[in-house]
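Q: below are the sequence and a predicted model; questions follow.
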Amino acid sequence: MKKKVFKLEVLKKEQVSAEAVSLFFKIPLAEKKAFHFKPGQFLTIIHTLEGESLRRSYSICNDITDNSYVQIGVKKVKNGRMSRFLNEEVKVGDYLAVEVPMGRFTAELDSTQYKSYYFFAAGSGITPILSMVKSVLSVEPYSRVYVLYGNRNQEQIMFKGDLEILSERFADRFTIIYLLSQPIRSWSELWSTKTDFVYRKGRVDAINIAWFIKEYPPYAQNALYFICGPGSMIANTKARLLGMDVPENRIAIERFGNLGTDVQSKGGMAATAKVYIDEQVYELKLKQGITILKALLNSGATPPYSCEGGVCGACACKLVKGAVLMANNSVLTEEELNAGWILSCQSTANSKKLEVVFEREK
């Protein structure tokens, strides 16, 4: 159950926007199987800064057809220690501790499929979507891809170069529309009737989503919809799609933000918990407001986890006895919740006794 940690060499580092870099990690021949990934998954980087071990998840950006390296995108976040470290200090030739790919926000590809893929991204939400776009275009020659990508201005667009290359190479199957809420305009542009960079002013909102799908209707009736960005953008985009009669089971979401939070709930109660991880059984005493994950880590256990924000799903486990309160859930479906799945990083006790099982991955 515990994810093995590998030391990977930084093969290349590129600036992909004014505030973001892309890191390329070399995958040793012996580890290629371990680092096989699905488009949309993420890597977890572990590094000690100022005496504290930090874990942060970053989406994989490259095409699944090339497994000689794995690439991530990292946007610098204000007060984000790991993101600043990766942007400002890491250099080519450095080695970083990295866990194998994980994540549920993925596209299942098949070369015989005939689909329309709609992607809605804001800011760094383009990172997992870029991997899916590249992979769909490479693997599924009969499918078409449509991307609506929002940013504050031109300088904030991550991977614009990659996206423009895809636009040229797959002009018949790939469409991208850039939305800018506060575009930068030069004096020359004010007097020009033409600009090299084409965009729409606005955000990824109900009006632009409706326009986008009307302008680019599904090429194939088998259409899928992927959304990635901050919380409000996720909720608004999903609501608009549902309002356009898109079936909920055709919508996949990945929420960016709230990573690394330390959940302390005023609700719940003190409890005892029996937790099964592989062949180990842990008997825990949970204080009121302490999550199952935090209690496990304090006991010396090694459960699977990554973001600690209820976003990635890496710490999901099954509650077989008792009740919990979940502070946040951005990944488990209604069916999974009904089947007893919980996020240990967000769950505090709501009954005196708990029994939890971390199931082995298939």
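A: Nice, thanks for sending it over. Every value quoted in this text rests on a predicted model; they were computed, and no experiment measured them.
Q: going by C-alpha atoms from here, please, whenever you check contacts or count neighbours.
A: OK.
Q: right, and residue 349 touches residue 265 too?
A: No: counting by Cα atoms under 8 Å, no contact exists between residue 349 and residue 265, whose distance comes to 9.8 Å.
Q: who has more neighbours out of these two?
A: Per other Cα atoms under 10 Å, whichever of residue 349 and residue 265 has more neighbours is residue 349, with 27 against 18.
Q: pull the longest strand from the chain.
A: strand 5-17 (DSSP state E).
Q: one more to weigh against that first structure:
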Amino acid sequence: MATEDSYLLKVAEIVRETADAVSVVFEVPSGESATFDFKPGQFLTLGVPSDQTGLVARAYSICTPPGDGLAVTVKRTAEGYASNWINDNLKAGDTLRVLPPSGIFTPKSLDTDLLLLAGGSGVTPIMSIARHALEHGEGRITVFYANRDENSVIFAEKLRELAAANPERLQVIHWLESVQGLPTAEQLKAFLAQYDGWTSFCCGPAPFMKMVQTALKELEVPRERRHQEKFISLGGNPFGDVEEVLAAQATIAEADDAENAEGAPEDEPAVAGPVAVEVELDGEQFSFVDWDGRQHLLDFLESKGVNAPFSCREGECSACACMILEGDLSMTRNDVLEKEDLEDGIRLSCQARALTEKVRVTYNG
């Protein structure tokens, strides 16, 4: 059942992975199988019930490889309303409102050598990528997985099984804080230096990802061979005017529009157009010469029938992220990309406006 761009999916199974993490397996209706096709490394945005807001939107990575069902893994966080609700309340037979898969944290080729780095629950998209690459690719794979202790290792048994079944292609390296302490920048850099020429994917806590990216840059690994997953909890409502939200809005005060407007950051002046724009998406090339550069790039692409990825439309997640190959883009709002991301040419297309008369971008990571 769909409302706007969201769907109500039935929970087929809850799998307890560790004491503080569960995998939620969804049942996808046969008529919506194409809608929920996904690439390894992508995520789902879930609408978790809330007494205050009707729904809170949270993004969780898909842990399964394409063709092996649809499931996300959710680890409990100390102050996380949604993660605690899912771990404590969700059960088989329940339904959740879900947006279709999103994200560009996915390999262009499954035949390249992949260095997959995970911290804690960041192993979720890494697991999807590793399993898919083992089944459909030919490259070597190394998984570096950092955790607090042995009991917090998600997918421990599955990783052992995969390594035993693929000894020539897969190596799994566990780093436990309880045994080795937190990895230092020097230790990580020395480890990464062994994988010259490999393509890296990193997901985990922000300090872990920053340390990995800093080390890779110091090793002069080119941008096209280093990838990191990044999304945050959404403050807005990407689910449209669904009944859950409308019911809650009737019982709480409206947000102060004037205050929100005062806090909105101003971007640089945009080119009025016409702007020539070229887009790489899912192996296809799109070219247009009539973009009014003051219009957000995502809105323009949708007006041309291009199925560009997005989730929140508010600059609060990275579902719509693209990378500049030529020209430049400003953003009306940005709550997720850091200075290093901007320097690497990453922009949120839902907030992007043209700064040059020609722009070329890619959604292919």
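A: The structure has been received and is ready for your questions. If you're wondering where the values come from, they're calculated on a predicted model, not measured in any experiment.
Q: TM-score for this pair?
A: With the length set by TM-score structural alignment, normalised by the length of the first structure, the two chains reach a TM-score of 0.69; 295 aligned residues with a Cα RMSD of 3.8 Å.
Q: picking that back up, please state the offset of the longest strand of the first structure from the chain centre?
A: Computed by Cα atoms, centre = their mean, to the nearest Å, the separation of strand 5-17 of the first structure from the middle of its chain amounts to 18 Å.
Q: how big is the offset of it relative to the second structure?
A: With mean Cα distance after the TM-score superposition for the first structure, strand 5-17 of the first structure departs from the second structure by a mean of 1.3 Å once superposed.
Q: what's the burial count for the aligned partner of residue 169 of the second structure in the first structure?
A: Under the alignment defined by TM-score structural alignment, residue 169 of the second structure is paired with residue 173 of the first structure. A count of nearby residues for residue 173 of the first structure, using other Cα under 10 Å, gives 17.
Q: quick one: the nearest residue to residue 173 of the first structure once chain neighbours are set aside and residue 208 of the first structure, what's the gap?
A: Of all residues not flanking residue 173 of the first structure in the chain, residue 144 sits nearest, at 4.7 Å (Cα to Cα, 6 or more residues apart in numbering). Residue 144 of the first structure sits 20 Å away from residue 208 of the first structure, going by Cα to Cα, to the nearest Å.
Q: equivalent analysis for residue 42 of the first structure, please.
A: According to Cα to Cα, residue 42 of the first structure stands 29 Å off from residue 208 of the first structure.
Q: neighbour count: those two, which is higher?
A: residue 42 (28 against 17).
Q: what are the boundaries of the strands in the stretch 51-200 of the second structure?
A: Assignment of strands within the stretch 51-200 of the second structure using DSSP state E, counting those that start in this stretch yields the ranges 54-61, 70-75, 95-102, 114-119, 141-147, 170-176, 199-203.
Q: how about these in TSV, adding distance to residue 323 of the second structure and mean neighbour count?
A: TSV is the format used below for those (distance: least, Cα to Cα, whole Å; neighbours: other Cα atoms under 10 Å):
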stretch	distance to residue 323 of the second structure	mean neighbour count
strand 54-61	21	24
strand 70-75	26	24
strand 95-102	16	22
strand 114-119	21	24
strand 141-147	25	23
strand 170-176	30	18
strand 199-203	16	25
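Q: so which of these is nearest residue 288 of the second structure?
A: Nearest of the strands of the stretch 51-200 of the second structure to residue 288 of the second structure, taken as Cα to Cα: strand 95-102 at 23.9 Å.
Q: mind giving me the packing neighbours of that closest one?
A: Counting contacts by 3 or more Cα pairs under 8 Å, 6 or more residues apart in numbering; DSSP states H and E, strand 95-102 of the second structure is packed against strand 6-18, strand 43-50.
Q: switch to 10 Å and redo it
A: Based on contacts counted as 3 or more Cα pairs under 10 Å, 6 or more residues apart in numbering; DSSP states H and E, the elements that strand 95-102 of the second structure packs against are strand 2-3, strand 6-18, strand 21-27, strand 43-50, strand 54-61.
Q: quick one: distance of it to the chain centre.
A: How far strand 95-102 of the second structure lies from its chain's middle: 14 Å, per Cα atoms, centre = their mean.
Q: stretch 220-234 of the second structure too?
A: For stretch 220-234 of the second structure, the distance to the chain centre is 10 Å (Cα atoms, centre = their mean).
Q: so how far is residue 122 of the first structure from residue 156 of the first structure?
A: Shown here: residue 156 of the first structure relative to residue 122 of the first structure, a distance of 10 Å by Cα to Cα.
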